[in-house]
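# Sequence and predicted structure below; questions after.
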Amino acid sequence: MNARGDSLQLCLRRELPTGLLEVELHQGADELDALLGFAARANAKRGFLFVSKVLGKHWPVRPQRMLAIHARLAASVPEAPGPVLFIAMAETAVGLGQGVFEAWLRAHPGREALFLQTTRYRVGTGPIIEFEEAHSHAPRQFLHMPDGAHEQALLLAARTIVLVDDEASTGNTFINLTAACRGLNPALARVHLAVLANFMGAAATQALTARFGLPTTMGALLAGEYRFAPGECPVDAAPAQRYDARAERGASTAFGRLGSTRALRTPEALADRLAAAIAPLDKVLVLGTGEFMHVSTLLGAALERRGIEVMVQSTTRSPILIWGAIGHAIGFADNYGEGIPNFLYNVAPGQYQHVLVCHETPAGDALHAFARALNARLFHYHTEDDVEEVPVR
């Protein structure tokens, strides 16, 4: 909106190495440059990428900026019957979803809510919902049944479901996941979609209630629609998912895959110790790894409160070309042991005086090689209160 409260509209046309992208914005155009960039994906299914500048995935962002975005999206959730079920979509939006859930809890003291994240890793032995995100480079996802009795009860009693993702384009994945959740809990009565960017278009957004079969609302910072014409020779990288049900990937059960009803605690003592060793004007990058993202935001925010200049970001399995909003790429082996390439974007060796890598998996060869390449330190989160610094060999 502009100073008069009028909606600013914007039409963009971008010639990508993989095709032609056209975007029309009818909400949030005045914030576009601060919120979003454009990139080309090495994926024949979808050759473009909307690069969020406030997600902490492909673009570094200040922790307090991310927390403010979480609060904005949490405020978009309408007053609705509870308990409320929040589900964050892996991989990209796991940290976003957990942050929105925690911001909602802060704004609604005393209300009951449950947080779950979808995941591309099988953890534990309990029941799961399996579904696909068709356009994704790694389409297979799981939603685990909580293992705690209270968490299970909240899931089965939830009246409102809030689905959090960085972007909505067709809504199909949301619809499929909601239908699966209604199979477990027929009492679900309302759906809210909380996304950074809604590119479904006005007509599709207005039709959400009919498509979901439940009253459905949308909260987004940007809204519009897009058209993409693929080029003649789309780039396609190797598969980014090699699922093996028998393999132990080191994915934790302690941070949301099996349900959480409260905000994660910040390791304040660790932040004190780290801040004491950081010189004035030194630049610090706190990195999450894959699906393990929100703890890096919390640690970064704690350092920022102590006067440190901090950015947060995460590694990813998404193959993206160096073009547009992607200016630099580092490739490395994944720390979950799937044997697929992982990447860190828009970070160059030597750019930061301190790089702190937060990880849930044991620190194997992949993480040690990654840390050496960035002159980074490794912090293994066994739980939110038990964080071990692993010497880099």
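Yes, it's here. Residues are numbered from 1 along each chain as shown.

# rest of the way, CA atoms for contacts and neighbours
Noted.

# In three-state terms, label residue 274 for me.
helix (DSSP: H, G, I helix; E, B strand; the rest coil).

# Count the neighbours of it for me.
13 (other CA atoms under 10 Å).

# can you check residue 111 too?
Residue 111 has 12 neighbours, counted by other CA under 10 Å.

# now it: how far from residue 269?
29 Å (CA to CA, to the nearest Å).

# can you check residue 251 too?
Distance check for residue 251 against residue 269: by CA to CA, it reads 25 Å.

# Which strand runs longest in the chain?
In terms of residue count, the longest strand belonging to the chain (DSSP state E) is strand 216-230.

# For that one, name the packing helices and strands.
Where contact means 3 or more CA pairs under 8 Å, 6 or more residues apart in numbering; DSSP states H and E, strand 216-230 is packed against strand 19-27, helix 63-75, strand 190-198, helix 202-206, helix 208-212.

# outside of the helix or strand following the second one, which residues touch it?
Helices and strands here follow DSSP states H and E; after helix 63-75, the next one along the chain is strand 84-88. For strand 84-88, the surrounding residues in contact (CA atoms under 8 Å, 6 or more residues apart in numbering) are 94-98, 101, 112-118, 154-155, 158-165.

# Reformat the helices and strands packed on strand 216-230 as JSON lines; add mean neighbour count.
Listed next are the helices and strands packed on strand 216-230 as JSON lines, based on neighbours: other CA atoms under 10 Å:
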{"stretch": "strand 19-27", "mean neighbour count": "18"}
{"stretch": "helix 63-75", "mean neighbour count": "20"}
{"stretch": "strand 190-198", "mean neighbour count": "26"}
{"stretch": "helix 202-206", "mean neighbour count": "14"}
{"stretch": "helix 208-212", "mean neighbour count": "16"}
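
# right, and those - which one's nearest residue 52?
strand 190-198 (7.9 Å; CA to CA).

# what secondary structure does residue 269 sit in?
helix.

# Next up, the contacts around it.
Contacts of residue 269 (CA under 8 Å, 6+ apart): none.

# put this beside the first:
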Amino acid sequence: MKTRISPAYSQKNGKPQSFNIIGDLEVTIQVTGNAFDIPLEQLFQMAARINKKRSFLFVSKVLGKHIPVRPHVSLLSGAALGLLYQQFKGRDLPVRIEELLEAFEAPETAGDIYGRMKKRKMAVNEKTLFIGFAETATALGHSMFDMFEGEASFLHTTRESIAYMNSCIDFEEEHSHATTHRCYALDPAIFQEAETIVLVDDEMTTGKTAVNIIHDLHARYGKKDYIVASLLDWRSDEDIQRFSELEDELGVEVHCLSLITGQIVVSGTPIESAGEAEGLLKSIQAPDINVLYANHRFAALASRNGEVSYVQHTGRFGLTSEESCLLDREVEEAAAFLREYHTGGKTLCMGTGEFMYIPMRIAAELGGNTWYQSSTRSPIHPSSNSSYAVRSAYRFASPEHADVMNFMYNIPHGSYDEMFLFMEREIASEQMAELQQVLISLGIPRVHIVYFSRKCLESPAPIGSYNKEDVTFLLKDLSDIALEQRTEDREAAMQSGGHYSESLPIEYQPSAAYIQLFHDALSGSASRIAEAIGIVSERIIQRRGFDVVLASLARGGTPIGVLIKRYIKQVYGRDIPHYSLSIIRGKGIDENALLYMNQNHPSQRVQFVDGWTGKGAITKVLIAACSQMKRKYGIDLSADLAVLADPGHCAALFGTRDDFLIPSACLNATVSGLISRTVLRSDLIGANDFHGAKYYKEWDKADLSHAFVDTVSAYFDQTVDISKAEALRMEASPALHEVNWQGVQDITRIQSEFAVSDINFIKPGVGETTRVLLRRVPWKILVDRLDNPNVEHILLLAKDRGVPVEEYPHMTYSCCGIIKALKGDAE
């Protein structure tokens, strides 16, 4: 076939150049204008496109789409269009054109020039809207816009159809494989208010796309001045005439700016088959694929049903110059987070589809031997010819749209040491299957999949007997599932490799005498507990302020969290959020619960709360969990656990270090909102679920949860002055809250003296000893002295269960429970 010759406006003509693409397909070009005298070989190569509407493609060497580029070079391609526009407006340039040319020729200098242009942005005084065309020019348009400040704003078109938003404009790209463009602006006024609209594309061959959007813009928003900016402009005389007719028809001015203008002649037969995808069947060692989340760094846009689907500042929804500064900070924070995983070596940063600019910016921030490109919808025939633009191709179903084929090009097997794949939205694993196979086939040893937005975690169904004002349990209700096992069976299972969180103990129902002991203990210690609650609450306020979220560790910490929340509300009139979540020794904290809190309270600090410390095992789990949340999600959490009592000297934030009976430790569900211990089992808890628990509604008449917190909180008015004074004294003297793990030394000695094979069989303190007697198989109870009033209920319960008690004065705790080993020396 033979198509038109397209002369374009320019002041100088060059010699025709012919490109034999593949087979008899040939494109001859004659450059008629080169604004900055950039050598053509620095800008593009040629390839055969699998598209009957257009058989060839100018494959950009600066765009960062099909060919890997240095990220700063790609950013400067948009900056070059910005300089071209600045020249058109007759304004001074922030850098010399020669410096820009040097960056294209010597990419190692590009970062310095780009940095200087970012610091010396060009001013725009009239309201100017830059629009980048999807999918290829989203980053090009964004990087052009980012060179300006003042009255500039940006938006890119999208192939996405967003059901819950109205598109501000719709138009067609007639030669494309995906023709429909839409625009979703959070503030549609940016179209109405714009005096000048700058349309940005990587290439104009006919200009029909620009004509179509100008028609729609004019019909909806009235008369504007238009600039069409592109890297390459190959329009024919007929196409240029169409622009003149458009100006006359609408009464507007349309100016076209490009780095290269010229004419083209196409001859030969189009390629209709895609060729073979490379590498998918190679037998190679699977890479280390790591999933990371950068969503906490970026503002998100939530849909009406509460699902977070998009990053707000990509440009898809509009962006002002002021918001661009916010995006700069988001990019810097995300890059700092990802640097912790960047091991160096040759690195490929891969954007996906329209999601190009933010990944490109992050790639630039990572520095070193980092390259950037993006996946694409564009089907291109690969060829091994050394002068051909696309030498390898991988195709896969789009994770976001299964009926759309996506491609990655020019990634020779084993050519990189590390890869970051950037996905705007979190994708279910089954939808990622084909892309995962491609990642395995690339021969890159380390691959990081980075998600920038997540679906909102759904609010939990109400569970537990507390008032909703007191606490929200972040737990999945497993009430209808039989999980209870006899204590002996659970003990045997745990000592045979099972985990205590996989089943539940049969809740021990204490005798009437024991219930009376609870009431007597509560009556005798309520004021003492209220004072300690006040102390730890005041210390939380002194350290964290009121902008805090309480996260009590279910279930022992739940009533303490309720009391702290009530104290702050009663004394200061501040209603702070309180959630109760699961933490499990050996498995960690419920990450979904923490993500839910971060999702709903992103600017508030989390304060973890528990009832008491034993030997500090949960403190250590919490420290590891906070480190994991930072490493995996970039969420900063303080592992500074607040407890009512710290007899083991394992926590710095406490109300008292006395080891006495806390009545809430005497009972199980009936003093903790009728909630069981927490459960974590893969057949019951899915990837997006909270950890589970049972709600024993049937025990409502025996519930003492309200009795405990109501009785204690009734004393706050009497103890508040003492609590405030003691909290001030403690905070003023670091020695009073030093963490020295003194109790652990006692436990280590007990393990040796009593030949206990596993230190986890030793449960120190009144609270933990009570729990041993209630739901484990105890071997022996140690008390510091038999006449200690703090162990009265321990002696009673041990007598009820026939457990021997031994006096052992060499410990900081009032008492200690030792679990029976059911497998002798083999446990």
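Sure thing, it's come through. Treat the numbers as computed from the prediction; the structure is a model and nothing was measured.

# TM-score of the superposed pair?
Laid over one another, the chains give 0.83 as their TM-score (TM-score structural alignment, normalised by the length of structure 1), with 359 aligned residues with a CA RMSD of 2.9 Å.

# contacting residues around the equivalent of residue 165 of structure 1 over in structure 2?
Using TM-score structural alignment as the criterion, the counterpart of residue 165 of structure 1 in structure 2 is residue 201. Neighbour list for residue 201 of structure 2: 132, 133, 136, 137, 140, 141, 228, 229, 230, 231 [criterion: CA under 8 Å, 6+ apart].

# hmm, back to that, export the helices and strands packed on strand 216-230 of structure 1 to TSV and tack on distance to residue 257 of structure 1?
Formatted as TSV, these follow (distance: least, CA to CA, whole Å):
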stretch	distance to residue 257 of structure 1
strand 19-27	33
helix 63-75	20
strand 190-198	19
helix 202-206	29
helix 208-212	24
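
# quick one, which of the ones you listed is nearest to residue 357 of structure 1?
Going by CA to CA, the one of these nearest residue 357 of structure 1 is helix 63-75, 15.0 Å.

# So which bit of structure 2 is that closest one matched to?
Taking TM-score structural alignment, helix 63-75 of structure 1 hits residues 71-83 over in structure 2.

# Residues contacting the matching stretch, please?
So stretch 71-83 of structure 2 is contacted by 62-64, 93, 100, 103-104, 107, 110-111, 114, 139-148, 229-231, 257-259, 360-361, 363-364, 370-372 (CA under 8 Å, 6+ apart).

# how about the strands in the stretch 301-450 of structure 2?
308-311, 319-320, 347-351, 370-374, 380-381, 393-397, 405-409, 418-423, 446-451 (DSSP state E, counting those that start in this stretch).

# I'd like those strands as TSV, with distance to residue 166 of structure 2 and mean neighbour count appended.
Listed next are these as TSV, based on distance: least, CA to CA, whole Å; neighbours: other CA atoms under 10 Å:
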stretch	distance to residue 166 of structure 2	mean neighbour count
strand 308-311	16	21
strand 319-320	17	24
strand 347-351	26	25
strand 370-374	28	27
strand 380-381	33	26
strand 393-397	27	21
strand 405-409	26	22
strand 418-423	24	24
strand 446-451	26	21
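
# you'd agree residue 69 of structure 2 is up against residue 60?
No: shown here, residue 69 of structure 2 and residue 60 do not form a contact pair, counting by CA atoms under 8 Å, at 9.7 Å.

# Check which residues of the lengthiest helix in structure 2 are buried.
The longest helix of structure 2 (DSSP state H) is helix 512-544. Buried residues in helix 512-544 of structure 2, defined by neighbour count with 16 or more other CA atoms under 10 Å: 514, 517-519, 521-522, 525-540.

# give the contact list for the nearest residue to residue 252 of structure 1 once chain neighbours are set aside.
Leaving aside its chain neighbours, residue 252 of structure 1 sits nearest to residue 360 (6.1 Å; criterion: CA to CA, 6 or more residues apart in numbering). For residue 360 of structure 1, the contacting residues are 250, 251, 252, 292, 380, 381, 382, by CA under 8 Å, 6+ apart.

# ok, now how distant is the residue mapped onto the fifth one from structure 2 from residue 308 of structure 2?
Following TM-score structural alignment, the counterpart assigned to residue 380 of structure 1 within structure 2 is residue 451. In this structure, residue 451 of structure 2 lies at 12 Å from residue 308 of structure 2, with CA to CA as the measure.

# same thing with residue 41 of structure 2?
42 Å.

# Then residue 748 of structure 2?
Applying CA to CA to residue 748 of structure 2 and residue 308 of structure 2 gives a distance of 49 Å.

# just residue 139 of structure 2 next, same as before
To residue 308 of structure 2, residue 139 of structure 2 is 22 Å away according to CA to CA.

# Same check on residue 266 of structure 2?
46 Å.

# What of residue 291 of structure 2?
18 Å.

# repeat for residue 494 of structure 2
Taking CA to CA, one finds residue 494 of structure 2 at 40 Å from residue 308 of structure 2.

# Also residue 320 of structure 2?
Counting by CA to CA, the gap from residue 320 of structure 2 to residue 308 of structure 2 is 22 Å.

# What of residue 174 of structure 2?
Counting by CA to CA, the gap from residue 174 of structure 2 to residue 308 of structure 2 is 32 Å.

# same check, this time on residue 231 of structure 2
34 Å.

# Likewise for residue 781 of structure 2?
Taken as CA to CA, the span from residue 781 of structure 2 to residue 308 of structure 2 is 53 Å.

# element containing the alignment partner in structure 2 of residue 142 of structure 1?
Aligned counterpart of residue 142 of structure 1 in structure 2: residue 182 (TM-score structural alignment). Under the criterion of DSSP H and E, residue 182 of structure 2 resides in strand 180-183.

# now for that strand, which elements pack on it?
strand 169-172.
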